[in-house]
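> Take this sequence and fold it.
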Amino acid sequence: MWSRPGFFGWGTVLQIVLAALTAWATEAAILKLRKQPVAATLKDNSALLTGLLLAVSIPPLAPWWMVVLGTAFAVVIAKQLYGGLGHNPFNPAMIGYVVLLISFPVQMTSWLPSYEIAAHIPAFSDALQMIFTGHTAAGGDMASLRLGIDGVSQATPLDTFKTSLHAGHSVQQVLQLPVYGGVLAGLGWQWVNIAWLAGGLFLLWQKAIRWHIPVSFLVSLGLCATLGWIFSPQSLASPQMHLLSGATMLGAFFILTDPVTASTTNRGRLIFGALAGLLVWLIRSFGGYPDGVAFAVLLANITVPLIDYYTRPRVYGHR
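This is a model prediction of the structure:
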């Protein structure tokens, strides 16, 4: 039990703890500086949610200071600098993620292989030491922990797909790599996305979110991926890979549905979600980053005022 929680080890749990503590501490400090009520504001848990979303978006064994820096930046710059909850135009967690991705690309792409193909499965103590010291008690480093059973350093399915195609391999050759294991979305990642999907359906059932954004996002992404795959199956990923790999379901149900930074009208939500789905497909297929969810969210956030302006319900009786 202590050596294999989930598909990617204990690192994610530790990152969540670090992000939560940082989010609470940073939010409290800024609120105190702004002479705002601390306890009452912290109870809305928006800072905690920002930290949690960022923590599950970064590699499990990323250095401790990265999640602290990213969470602090998200809370202070992307949220409180705009006036706090309800005033920020961009999703704070995605701002923090993009800042880390651009500033520290190597650390932000150092994902562990799923336990099915991992040569070494880090125990809790290994994960703890890797995060805080950069090596395990036995002297192992990130490079050794990223090795698969074939002795090759592993990356995410989307990253492997993009880099392998650029290296001249065909889609059929890429899908034979161990990271896929006969599953088009990649070992481990399809179950992670199915879990996020289950959580999203629960939120819909509880009426915590509306259906418009997740449905339009997934339909748009699936439709674009299907058309691309039909016309260029040798160079573009399949719909299954797009829908069940990377941060697709996390983005659909837990990030894009942020009520502060998303469109506020039903028609606007459909447009907002569809636009984000299109952007994810474009970035994944033709951009420089393997998973474009964070960039797509922020680009879609920019359009929200325009979308809301043109989708406002007409008030009859007024000119």
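
> rest of the way, CA atoms for contacts and neighbours
OK.

> In contact with Trp12, which residues?
Let me fix one detail, which is that residue 12 is Thr and not Trp. Each residue near Thr12 by Cα atoms under 8 Å, 6 or more residues apart in numbering is listed here: 55-56, 59-61.

> For the stretch 201-319 of the chain, just list every one of the strands.
Applying DSSP state E, counting those that start in this stretch to the stretch 201-319 of the chain gives no strands.

> Which residue ranges of it form helices?
For the stretch 201-319 of the chain, helices defined by DSSP state H, counting those that start in this stretch occupy the ranges 212-231, 239-244, 248-250, 266-286, 293-310.

> out of those helices, deepest packed?
Of those, the one with the most neighbours on average (mean count of other Cα atoms under 10 Å) is helix 248-250, at a mean of 25.

> ok, back up a step: distance to Leu14 added to the helices of the stretch 201-319 of the chain, as CSV?
Putting the helices of the stretch 201-319 of the chain into CSV (distance: least, Cα to Cα, whole Å) gives the following:
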stretch, distance to Leu14
helix 212-231, 29
helix 239-244, 25
helix 248-250, 19
helix 266-286, 29
helix 293-310, 22
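
> Let's compare: structure for the following, please.
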Amino acid sequence: MPSSPPYVHTTGSITRDMLLVVAALVPAIVVQAWSFGWGVVINIAVAVVVALAAEALMLRLRGRPVVVFLRDGSALVTALLLAVCLPPLVPWWLPAVGAAFAIIMAKHLYGGLGNNVFNPAMVGYVVLLIAFPPEMTTWLPPMVLRDIHLGFSDQLQFAFAGQLPAGLAIDAITMATPLDHLQNSLSAGGTVAEIMTQPVFGSYGGPGWGMVNIMLLLGGLALLATRVITWHVPVGLLGALALMAGLFHGLEPDRFAGPGFHVFTFSALLGAFFIATDPVSGAASGRGRLVFGAGVGVLVWIIRTYGSYADGMAFGVLLMNIAAPTIDHFVRPRVYGHREG
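Have a look, this model is predicted:
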């Protein structure tokens, strides 16, 4: 049942917003593919095809007009967000399973777009991370740190046939991400200053990730400028993450990485501008979104620092999705006609 009037009419639409999100993601995707190889494109292609097919199937089973709802672009955005989070060298069924689970289980079993409690892309990602940890933690190093070049046909063959060129093993061409490497090295007794001198690290999240981070930041600013998202979640998330990192780094610089490292990583900027800003599974009011984003930022830092997983963006978003109704209960939107900050 619709909410009580008065209603506000806007010139925006779901399709417009989703297409703007896709457009804002494209530069980062191009740079990510250039840095890590064709596997990024392969993952996206598989995820998009499966997501659209799953969307069409569920719409038909639910008796909804397939073409109308496919055009809204929400399934496309879910597939893109899931795919760019995956390692670039994985079997084809990994993005396929993740996309199908995200659309069928996390979206349509809750009633479809506008009714999902959890962010569908992050549900698909977490299911893959828990069910297939070896595949989800096997990352190709960026081109600048790689001696072995894998072409499109090589990565396509691995994705669909599980085979690498003769003489190559998966362990010989993969390495830990900067977050994984930091966590493992700290557990082994290293200090942050020593660890940061290694080749996998660098400014803005490490070699290969620097330009990706810049493109994500520019894309996020474009979404703010076009009012697809508001400033509350990005400021809350990145601010809380930087505050936690800065506080503990100031107390024990040998044990805790500084705010620059934590903020300028792929998941932090992707999560702040493209994932945690989901209006359906987040808080409703501006102040509520600020609290929601801050909660995600704190959880990301805690999981990165003390958890079993190197990164906590997906878990942080899903945990705060659970908290969103409580946030809305205590941080209510202003009465219509009153401006909210």
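
> what does Asp141 of structure 1 align to in structure 2?
By TM-score structural alignment, Asp141 of structure 1 lines up with Ala169 in structure 2.

> so where do the helices sit in the stretch 101-250 of structure 2?
Along the stretch 101-250 of structure 2, counting by DSSP H, counting those that start in this stretch, helices occupy 120-131, 133-136, 152-161, 178-187, 192-195, 210-225, 232-251.

> Can you give me the buried ones in the fourth one?
Of the residues in helix 178-187 of structure 2, those buried by neighbour count under the rule 16 or more other Cα atoms under 10 Å are 178-179, 181-183, 186.

> Which stretch of structure 1 lines up against that helix?
Here helix 178-187 of structure 2 aligns to structure 1 at residues 157-166, judged by TM-score structural alignment.

> And for the last one?
On the basis of TM-score structural alignment, helix 232-251 of structure 2 is assigned to residues 212-231 in structure 1.

> again with the second one
Taken onto structure 1 by TM-score structural alignment, helix 133-136 of structure 2 occupies residues 105-108 there.

> hmm, who's touching that stretch?
58-59, 62-63, 100-101.

> count of residues packed around the counterpart of Pro290 of structure 1 in structure 2?
Using TM-score structural alignment, the partner of Pro290 of structure 1 in structure 2 is Ala310. Per other Cα atoms under 10 Å, the neighbour tally for Ala310 of structure 2 reads 20.

> Arg34 of structure 1 too?
By the criterion of other Cα under 10 Å, Arg34 of structure 1 has 12 neighbours.

> ok, it - contacts?
Contact partners of Arg34 of structure 1, counting by Cα under 8 Å, 6+ apart, are absent.

> same thing but 10 Å
Neighbour list for Arg34 of structure 1: 28, 80, 83 [criterion: Cα atoms under 10 Å, 6 or more residues apart in numbering].

> Can you name the element that comes right after the lengthiest helix in structure 1?
If you go by DSSP state H, structure 1 has its longest helix at helix 11-33. Downstream of helix 11-33 of structure 1, the next assigned helix or strand under DSSP states H and E is helix 38-42.

> The next helix or strand after that following helix - contacts with which helices or strands?
Toward the C-terminus, helix 38-42 of structure 1 is succeeded by helix 46-55 as the next helix or strand (DSSP H and E). Other helices and strands packing on helix 46-55 of structure 1, by 3 or more Cα pairs under 10 Å, 6 or more residues apart in numbering; DSSP states H and E, are helix 11-33, helix 64-76, helix 92-103.
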